[in-house]
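Novice: when you get a sec, could you give me coordinates for this:
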Amino acid sequence: MRFLAPILPLAAFLATPALADGQPAERPGHYYLRGVMETGSELLLHPDGRFQWYLVYGALDLFAEGRWQEKDGAVLLTSEKTKDVPQPGFETLTLTVKDSALIPPDGRGAYVRPSDVKD
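Specialist: A predicted model of the protein is given here:
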């Protein structure tokens, strides 16, 4: 099992007002899926336009990595076959941006940053 790469310090994200391709600088970061029982999922959006993702539900483990872009109120993840993930868990995944959360297509749960989670 391969885990997500170490997270860059928050200062690395805050130091750049916008990414090279015009993506908003506040979007990259580490997100956790909340609101879906018995499911674990994380999403890491890198500032360079790459992403890493996994989802665990019971005996099902899915992984994907590739490129991301934000457009028209959504974050589009496009997976690529890689040495580490030869069978991506999806081809494309569109997450709707709602405030600072990213909402999956089925509307269940939300990917949020740890600082956005309220206990």
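Novice: from here on, contacts and neighbour counts on C-alpha atoms
Specialist: OK.
Novice: residues contacting Lys29?
Specialist: Lys isn't right for residue 29; it's Gly. Taking C-alpha atoms under 8 Å, 6 or more residues apart in numbering as the criterion, Gly29 is in contact with 7, 13, 44-47, 113.
Novice: for the top strand by length along the chain, buried residues please.
Specialist: Longest strand in the chain by number of residues, with DSSP state E as the criterion: strand 60-71. Neighbour counts over strand 60-71 (16 or more other C-alpha atoms under 10 Å) mark 62-70 as buried.
Novice: please provide the structure for the following sequence as well, for comparison with the first:
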Amino acid sequence: MSFIHTLIIWLPAYLTMTISNGQSIPKSITGEYYLTDVREVGSGIKLNPDATFEFFFAYGALDRFGSGTWKQHGSQIILTSRPRPEKDFALVTSQTVPGNKLTIRIIDSNKHLLRYVSIVAQNDTDVLHETTDAEGKVSFARQALKSISLRFELCPDRYSVFEVTNQTHNYYEFRFEPWISEVFFENVVYTLSEGELSGPHPLLEPGKTYSFERN
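Specialist: The predicted structure is shown next:
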């Protein structure tokens, strides 16, 4: 049963484990911690006995997940994922095609996602901004570009920037990378106190402290 399917089921860990540095992990630390006091958002962190963690975030029709390892220093729990890849999109092709338009297109088997990509095209003097249509396309007047930036609006953590190496090209096709909805943690610190984790949330308001209560 996956973590998200255990939202209302408590599966406590009864054993005391030892992580790689030899530190003893009390049974009261491992388990599932759920975000509190944020309406219409489901989110949680599961600390596993083998010093790995799982993270989930559910808002409306959007589900996002993350994973990695955790370690304890006193009352602090530190979460770390694998290094985040450089880009969340991949360039499939760029070429010169007939016509006076510059076309940028997103392709994916899930057609419902195609309309949610924000595209910024930069030339020597201007910055052009548009959001893809239902077919995953945007079009501008044909021109030479310096760079193309893409951001998936359902996972708006960052732009993926592509430098344009051949300015005669006027057709660009990109695809989503499989990790585009994955949430990454880089030494994110939470404070453990009385069955609660407190600290930042990677997808909510920066600089704010949130509480995750142990189930």
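Novice: quick one on the thing from earlier: farthest-separated two in the contacts of Gly29 of the first structure?
Specialist: Greatest spacing in the contacts of Gly29 of the first structure, by C-alpha to C-alpha: Pro47 and Arg113 (15.2 Å).
Novice: more neighbours: which of the two?
Specialist: Pro47 (23 against 19; other C-alpha atoms under 10 Å).
Novice: now the spatially most central residue of the second structure: how far from Phe55 of the second structure?
Specialist: When C-alpha atoms, centre = their mean is applied to the second structure, the residue found nearest the centroid is Val183 (3.5 Å). Note on Val183 of the second structure: its distance to Phe55 of the second structure, by C-alpha to C-alpha, to the nearest Å, is 8 Å.
Novice: intersection of neighbour lists for these two?
Specialist: Here Val183 of the second structure and Phe55 have 65-67 as joint contacts, going by C-alpha under 8 Å, 6+ apart.
Novice: from the residues you listed, which single one is nearest Met17 of the second structure?
Specialist: Met17 of the second structure has its nearest neighbour among those in Ser67, at 19.4 Å by C-alpha to C-alpha.
Novice: which residue in the first structure lines up with that closest one?
Specialist: By TM-score structural alignment, Ser67 of the second structure lines up with Glu65 in the first structure.
Novice: ok, back up a step: the residue nearest to the centre of the second structure against Phe57, yeah?
Specialist: No. Val183 of the second structure is beyond contact range of Phe57, at 9.0 Å (criterion: C-alpha atoms under 8 Å).
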